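> Any chance you can model this:
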Amino acid sequence: MKTPIDIAVTGAAGQISYSLLFRIASGELFGPDQPVVLRLLEITPALHRLHGVQMELNDCAYPLLQKVILTDDPLVAFKDIDYAFLVGARPRGPGMKRKDLLESNAGIFSEQGKALNEVAHRNVKVLITGNPANTNALITQRNAPDLSPKCFSAMSMLDHNRAIFQLAKKCGVRSKDVKNIIVWGNHSETQFPDLTHATVKGLSALTLVDENWIENEFVPIVRHRGASVIEERGGVSSAASAANAAICQMRSWVFGTETSDWSDWVSMAVISDGSYGVEKGLFFSFPVQVSSSGEVSIVQELEIDDFSKSCIKASVQELKDERKAIKHLL
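Take a look at the predicted model:
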């Protein structure tokens, strides 16, 4: 049996975490021979609910689950961790402006960044899923100056998966038949799901669907899918699909994309190095490849048409505006 790995999950009593924790504990993410320690962080008033989650985890009698630690202290939650899922974030309330949401979450993620900087392993992998995820990733990273920026990623796999399903449905195929979709930009309504390089059973997607469907159905559906789920579920977020995407993205990050037989790349929001005209330092969703050792590289030299460039530019501007709104907290 391998040495246990420590995994932190924040917002651990929330809906997304409830869909996430049992899958991690079962071995679905790290494999059937990898023991895990779950270090679960919650705000103090929610610790009693988190204890209920711990009771259920224990009652599953997972052979790989070595220990569950509950805490309201990020220094305890992040102590010597190998991986972190930063799920907990304040949702937007009635009448709350986006700037207010950004500032509210900036306090949460700046504190967590400082704690990660102090006590986490130096090669920790930190996946930010709490929204606004891209800017929360920036805040976390900026407050952890002793960790490499490559230790941080924001989740765009949910949008990537949504795009795969919509194209597969349109073409009457299974999701595994779709390859090389790209989601560019922010996890927001400015994101751009791009079919330029996508294939369906080896055929160019652009030869199978028309421009009208792409612009008037595909792109809007993917961009607004989260809101649509909330509306249909009566105010309940897309927790299960978000948890699934977190599993998918972390698995790609841990085990790599080199041996994948279903796609040449995945979409991940990583810190920009200036590729495709995206300002350096922003967390932006790109097509990436991951080595078997977990090294992430942005796919280079893809042809980008004028429409795609304009969409990328709009998402860059939104992220710059978000950064400006919380610059005093960076």
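
> drop to CA atoms for contacts and neighbour counts, all remaining ones
Fine.

> Skip the chain neighbours and tell me the closest residue to D273.
Nearest residue to D273, sequence neighbours excluded (Cα to Cα, 6 or more residues apart in numbering): K280, at 4.9 Å.

> Contact partners for that neighbour?
I271, S272, D273, G274 (Cα atoms under 8 Å, 6 or more residues apart in numbering).

> helix/strand/coil for it?
With DSSP: H, G, I helix; E, B strand; the rest coil as the basis, K280 sits in coil.

> how much space between it and L138?
Per Cα to Cα, to the nearest Å, K280 is found 12 Å from L138.

> Can you tell me how far N212 is from D194?
14 Å.

> now the other sequence, so there's something to compare against:
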Amino acid sequence: MAEPIRVVVTGAAGQIAYSLLYQLAKGDVFGEKQPLSLHLLDIEPMMGVLNGVVMELQDCALPLLREVIPTADPAVGFKDVDAAFLVGAMPRKEGMERKDLLAANVKIFKAQGQALDQHAKKTVKVLVVGNPANTNSLICSKYAPSIPPANFSAMTRLDQNRAQAQIANRLGVPVNNVNKVTIWGNHSSTQFPDVANATVVTANGETKSVADAINDQAWLNGDFISTVQKRGAAVIAARKLSSAMSAAKAAADHMKDWWNGSPEGSWVSMAVFSDGSYNTPAGVMYSFPVRCSKGQWEIVQGLNLDEFARGKLDLTSKELLEERDEALAVCQD
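Here you go, the predicted structure:
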């Protein structure tokens, strides 16, 4: 057996963590031979609930789980961690605008960036799940200057999974038959789910472009995009709570591919620091198609963007720049 790694989950008493922790402790993310110590960080009023989560983890009798450390102290929660899932944030509620979330949550991620800077390993991989995830990740990195910016990312894998599922359902094929769906930009209603380069193995075993298999460009440019963009709000309207099970699965998918490598011959969507690729604004957390290998990511280059796609990328870029400016202003207050 390998040496245990240390993994922190913030908001550990919450709904997303409740679905995520079992996946982590069972080996779905870091591997079936990788033992781990789980650091469970939440606020002081949630410690009673968190103790119940600890009991359940113990009762799962999971061989890879060597230690569980519940805490409300960031110095303990982030101590020597190898991977961080920053889930804890004020949740979006029905009717709430993203800007309402921004002011409340940006200070949380400033403080967590400072704690990571002081206590985590410099090689830590930090995945921000709490919304607005792209901008929270940007702020977190800004206040952790001793950790490389490339070690921070934000989750758009939920959007990718949602988009793949919509295509698969439309064509009546398993979801893993759909390949190379891309999410561009922000994890918000301005994101652009793009299938221009996507392929699908059809029900009769033939590999086709998604555009040819669907054969309905109006749907691909219309209802498909809006369904993916607004799926989070639709879940809230139905459950009266934000996405949890699907968000946890996406967080596990994201970290698994980042840690172990993305599937050969494909790519995944991650919000990472823009270097200006595809004429996007540098210095924001922007979702791109990326390939991962040996714990590193690289943006897939050379994809063609038509005028329709270019307009979508520019729209989500504008929102990310506005969010960045608002967040930096909040941090300076």
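
> quick revisit: just put the contacts of K280 of structure 1 in CSV and tack on secondary structure, distance to V173 of structure 1 and neighbour count.
Below are these laid out as CSV (DSSP: H, G, I helix; E, B strand; the rest coil; distance: Cα to Cα, whole Å; neighbours: other Cα atoms under 10 Å):
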residue, secondary structure, distance to V173 of structure 1, neighbour count
I271, strand, 34, 26
S272, coil, 34, 19
D273, coil, 36, 15
G274, coil, 36, 11
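
> list the ones among those that structure 2 also has?
By both residues aligned by TM-score structural alignment, their matches' Cα atoms under 8 Å, the contacts of K280 of structure 1 still in contact after alignment to structure 2 are I271, S272, D273, G274.

> Show me what the last one aligns to in structure 2.
In structure 2, the residue paired with G274 of structure 1 is G276, using TM-score structural alignment.

> Between N212 and D194 of structure 1, point out the one with more neighbours.
Of the pair N212 of structure 1 and D194, D194 is the one with more neighbours under other Cα atoms under 10 Å, namely 20 against 9.

> Measure how buried the spatially closest residue to the more buried one that is not a sequence neighbour is and give me the count.
Distance criterion Cα to Cα, 6+ apart; nearest residue to D194 of structure 1, sequence neighbours excluded, is I182 at 5.1 Å. Using other Cα under 10 Å, I182 of structure 1 has 27 neighbouring residues.

> Structure 2: strands as residue ranges?
Using DSSP state E, the strands assigned to structure 2 run over residues 5-10, 36-41, 65-71, 83-86, 125-128, 152-154, 178-179, 182-184, 192-194, 199-201, 207-209, 268-273, 285-293, 296-299.

> so where do the helices sit in the stretch 151-300 of structure 2?
With helices called from DSSP state H, counting those that start in this stretch, the stretch 151-300 of structure 2 shows them at 157-171, 210-214, 217-221, 223-229, 231-239, 245-260.

> I'd like those helices written out as TSV, with distance to S269 of structure 2 added.
Listed next are the helices of the stretch 151-300 of structure 2 as TSV, based on distance: least, Cα to Cα, whole Å:
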stretch	distance to S269 of structure 2
helix 157-171	6
helix 210-214	17
helix 217-221	19
helix 223-229	14
helix 231-239	17
helix 245-260	8
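
> Quick one: closest of those to A17 of structure 2.
helix 245-260 (6.8 Å; Cα to Cα).

> Only the buried residues of that closest one, if you could.
Across helix 245-260 of structure 2, burial judged by 16 or more other Cα atoms under 10 Å covers 246-260.

> Which one of those residues is nearest to R310 of structure 2?
Closest to R310 of structure 2 out of these is H254 (25.6 Å), distances taken as Cα to Cα.

> That closest one against S153, yeah?
No: contact status for H254 of structure 2 versus S153: not in contact, 9.5 Å apart, counting by Cα atoms under 8 Å.

> Nearest residue to the equivalent of V54 of structure 2 over in structure 1 in space, please, no chain neighbours.
Structural correspondence for V54 of structure 2 with respect to structure 1 (TM-score structural alignment): Q54. Leaving out its chain neighbours, the residue that sits closest to Q54 of structure 1 by Cα to Cα, 6+ apart is V68, at 6.9 Å.

> What number of residues are in the vicinity of the one you found?
Neighbourhood size, V68 of structure 1 [other Cα under 10 Å]: 18.

> so what's it up against?
Shown in contact with V68 of structure 1 (Cα under 8 Å, 6+ apart): V37, L38, R39, L40, Q54.

> please redo it, this time with the cut-off set to 10 Å
Going by Cα atoms under 10 Å, 6 or more residues apart in numbering, V68 of structure 1 touches 6-7, 25, 36-40, 51, 54-55, 57-58.
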